[in-house]
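Participant: what follows is a predicted structure for the sequence shown.
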Amino acid sequence: MTPAWAYATAAFIAAWLALYLVIRGTRGPLTVYPFLLVYRLRYSRAPYAPGTRARLIRAYGLVSVPLAMVSAALFYYVSAELFVGRYIAPTQASSQEGFVPLIPGVTVGLNELIYILLAVGVAVLVHELSHAVVARSVGVPIRSAGFLLLAFIPAAFVEPDEEAMKAVRVRSKAMIYSAGVAANLALGLTFMYLTGYLAAHLANGVQIVSVQPGSPASHAGLQPGMVIVAVNGTPVRTVEQGLRALIRSGAEGPGAAVMTLSVLYQGVLRNLTVFKPAGYARLGIEVVQAFSIPWLMSFVSAMYVVNFGLALVNAAPLAFPLPGFGVESDGGQALREALSRFRAGREAAAAVELLTLLLLLSLITIAPVRLP
């Protein structure tokens, strides 16, 4: 039987091909390439007038530069650790770690995809607005802006005046390039705190996500989606509490054990008796934290993950070739600008971008992304 995600993928590809065949190129503000849609807005903004607002935004731009440098260093640090764990000193766990691409139905479930796409939309909008306001604060007008859709991933862009960009100092250019990274880093830190805070206050049991066939849990009638709220009458709110209660009841270890699990499933509370015969080391379930407001936790954690990921990848010097044009990261533009005054500086920047892209591609892994 063909899985549902295969039909969804086929329909998705067919829709993109139909759109490309109908428009094929540029029609008014809309440009369509295979799996890439660009919509340019009639958006033009002059530089800010001298004053307190412009000075405050320039101060933010100055702070953004070291934050972007720290983000780039963190990208290389994480990449180096992953590279060593995968290729130089691999272990069973480290060989599976890496950068996970968003593939609906494969790495991201459809119920989680909506939160990730919302987070991506917010993150890129804030990112591009940060570029725009810092550019205007240093005397660079914005000539156009717009939105794009890369396959199913939403994004945004602003286009500063090219002649004005050439005229400003290198420090001002660095401020413009770094502003988006700093904004995403700030959002990532904010939502990291919110994730921890909400996790402590909204924890509402231990959710079963998979049951091993033929295991004691399977024989007892446990199913994915059930939420364990008590073990032998002891309430459990967090995964840590649930694991401790299960260990005390004998769920871990080779000996026989009998326990009563109170589970919530489809709004009904049930008590299930689980018998683990001697010789079974575990019950055979995989669990995650359950929350009283799951959609809020999913969105907040997606904002945390997406903003940190966008900050690190954008801070690194990268260039991605796309149909009709290429996309260069903020770190790539900053590096190219910094090296342009040296002989063969642009070639050196291109070489660094290529090596960084190869490093990133070598660490791609296909693993499920699971939000709370």
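Facilitator: Structure's in. What do you need? Numbers count the residues shown, from 1 in each chain.

Participant: every contact and neighbour count from this point should use C-alpha atoms.
Facilitator: OK.

Participant: next SSE after the helix or strand containing residue 111?
Facilitator: Per DSSP states H and E: residue 111 is located in helix 110-137. The helix or strand immediately downstream of helix 110-137 is strand 142-150, counting by DSSP H and E.

Participant: now what about whichever helix or strand comes after that following strand, what contacts it?
Facilitator: Beyond strand 142-150 in the direction of the C-terminus, DSSP H and E gives the next helix or strand as strand 153-160. By C-alpha atoms under 8 Å, 6 or more residues apart in numbering, the surrounding residues in contact with strand 153-160 are 117, 120-121, 124-125, 128-129, 131-132, 135, 140-149.

Participant: of those, buried ones?
Facilitator: Neighbour-count burial within the contacts of strand 153-160 applies to 117, 120-121, 124-125, 128-129, 131-132, 135, 140-148; the criterion is 16 or more other C-alpha atoms under 10 Å.

Participant: what about versus this one:
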Amino acid sequence: MNVLWYYAIAFIVIWVLALLFKDKLKIDINGPLLMRRTGRMRDLIDRIAQKSPRFWRIFMNIGIPVAVFFMAYTFYLIILASTMIFQAPQVVPILPGVDYPGNPLFLPLGYGLIGLVTVIIVHEFAHGILARVEGVKIKSIGVLLFTIIPGAFVEPDEEEVKKVSRLAKLRIYAAGSIFNLSLAAIALGILYILSSFFIPAAFHSEGITVTSVVPKSPSDGILKEGMIIYNINGQDIKNITEYAQLRNNTKIGDILTFKTNQGTFTIKTLPNPNNSTLAYAGFRSADNLVLNKGVSNTYGDIIPWILFYLKELFTWIGILNLAVGTINLLPIKPLDGGLIFEELLGYKLSKETVRPIVNTISYVLIAILVVNIVYGIGRGILLSI
């Protein structure tokens, strides 16, 4: 079954239950948004904040210029993307488990959901911790659902936030993204260690595995997820690097013959949805890993594969926290980046001058993002028909 059907079924089930048990579970329904507030976890946030408030202030004093750097860099990337919207959309939403033509990245369902949970929890708890460090009361904590997209929130008292110093506000606003970027750095560091030392010592590659097939692509209905490809057009393929070299030399309209563990299959390449000058087969792949001799005898079969799955998990935790952390720093209100930008301008300019500047930049960036997303998804849907 297409993953989108699972999303649709989950949407119906969750919203029916929310409507039926709205009062009992104390769920607020605001248009497409479900929210459930609670006072729980506030004590935990208080304990973390008060254990070492000086550390958190120093950490965020370092984090503020980091946040400003990523704000400027992400702003530059979005402006650059605006010049290439109709060549290839640079900003495309990615749902866990959903693949379509033109989607530059496929996010596996399980890893994606776990990664998004880490993004949300770390981000919101960070705001809560720094709010309490600065003496701001937390009104509520809760979980939310925007149509089918889960989330969480920590709601500081806005009136108390207004009363703290400008530097304290910057610490609170920057905390979410800085914690996301910090977790991304930790995850990618662990990934580097696993990929550089443990995985090569435990595994070697024999061919490539088809990890997913893009719907309505040349490979759709021919190749299948889980197939192992050993040879393409008479050339042995030992790993993903060798496949990438062959793919780079493939032209539009070329016939590719795949020898796999499930038989021999042939496809004809088409223009790539992201770049019409490149050939496109329409499947994603990874190294087909096999345990090295002697590894099973020493460590068994389970431990090496646990390390492999941890590598995959930390890959997506790192990527998602990096992506969300940086995008959230765009100078767009009400994103954290917009709030930081507004406070920075407020050091030298009056509120009457700051407000139109921030609003104008917000509208321009939102327009660029919307055009990218609508064009990217629309083109993907048209290619899937």
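Facilitator: In hand now; what should we look at? Note that the structure is a prediction, hence the values are computed from the model and not measured.

Participant: contacts only, for residue 262 of structure 2.
Facilitator: 227-228.

Participant: got it, and residue 142 of structure 2?
Facilitator: Applying C-alpha under 8 Å, 6+ apart, the residues near residue 142 of structure 2 are 35-38, 152-154.

Participant: switch those residues over to CSV; also include distance to residue 305 of structure 2.
Facilitator: Supplementary listing: these in CSV, determined by distance: C-alpha to C-alpha, whole Å:
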residue, distance to residue 305 of structure 2
35, 39
36, 38
37, 40
38, 39
152, 32
153, 35
154, 37
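
Participant: who wins for most neighbours among these?
Facilitator: Tallying neighbours with other C-alpha atoms under 10 Å puts residue 154 at the head of those, with 24 neighbours.

Participant: which residue in structure 1 lines up with that residue?
Facilitator: By TM-score structural alignment, residue 154 of structure 2 lines up with residue 158 in structure 1.

Participant: ok, which stretches of the stretch 251-385 of structure 2 are strands?
Facilitator: Under the criterion DSSP state E, counting those that start in this stretch, the stretch 251-385 of structure 2 contains strands at 255-260, 263-268, 270-272, 275-280, 283-291.

Participant: chain neighbours aside, what residue packs nearest to the residue positioned nearest the centre of structure 2?
Facilitator: For structure 2, residue 320 is the residue whose C-alpha lies nearest the centre (C-alpha atoms, centre = their mean; 3.1 Å). Spatial nearest neighbour of residue 320 of structure 2, excluding adjacent residues (C-alpha to C-alpha, 6 or more residues apart in numbering): residue 115 at 6.4 Å.

Participant: and if you look at residue 207 of structure 1?
Facilitator: Excluding the flanking residues, the one nearest residue 207 of structure 1 by C-alpha to C-alpha, 6+ apart is residue 227, at 4.2 Å.

Participant: that neighbour reaches residue 288, doesn't it?
Facilitator: No: taking contacts as C-alpha atoms under 8 Å, residue 227 of structure 1 lies outside contact range of residue 288: 9.4 Å.

Participant: these two: which is more packed in?
Facilitator: Neighbours were counted for residue 227 of structure 1 and for residue 288 using other C-alpha under 10 Å; residue 227 has more, 27 against 17.

Participant: on that earlier part again, identify the contacts common to residue 227 and residue 288 of structure 1.
Facilitator: 206-208.

Participant: which of the residues you listed fall in strands?
Facilitator: 206-208 (DSSP state E).

Participant: so what's residue 219 of structure 1 up against?
Facilitator: So residue 219 of structure 1 contacts residue 274 (C-alpha under 8 Å, 6+ apart).

Participant: so residue 129 of structure 2 makes contact with residue 46?
Facilitator: Yes: if you go by C-alpha under 8 Å, residue 129 of structure 2 and residue 46 touch, sitting 7.0 Å apart.

Participant: the two: which has the busier surroundings?
Facilitator: Per other C-alpha under 10 Å, whichever of residue 129 of structure 2 and residue 46 has more neighbours is residue 129, with 27 against 18.

Participant: that one -> structure 1?
Facilitator: In structure 1, residue 129 of structure 2 lands on residue 133 (TM-score structural alignment).

Participant: identify the residue of structure 2 aligned to residue 147 of structure 1.
Facilitator: Going residue by residue (TM-score structural alignment), residue 147 of structure 1 aligns to residue 143.
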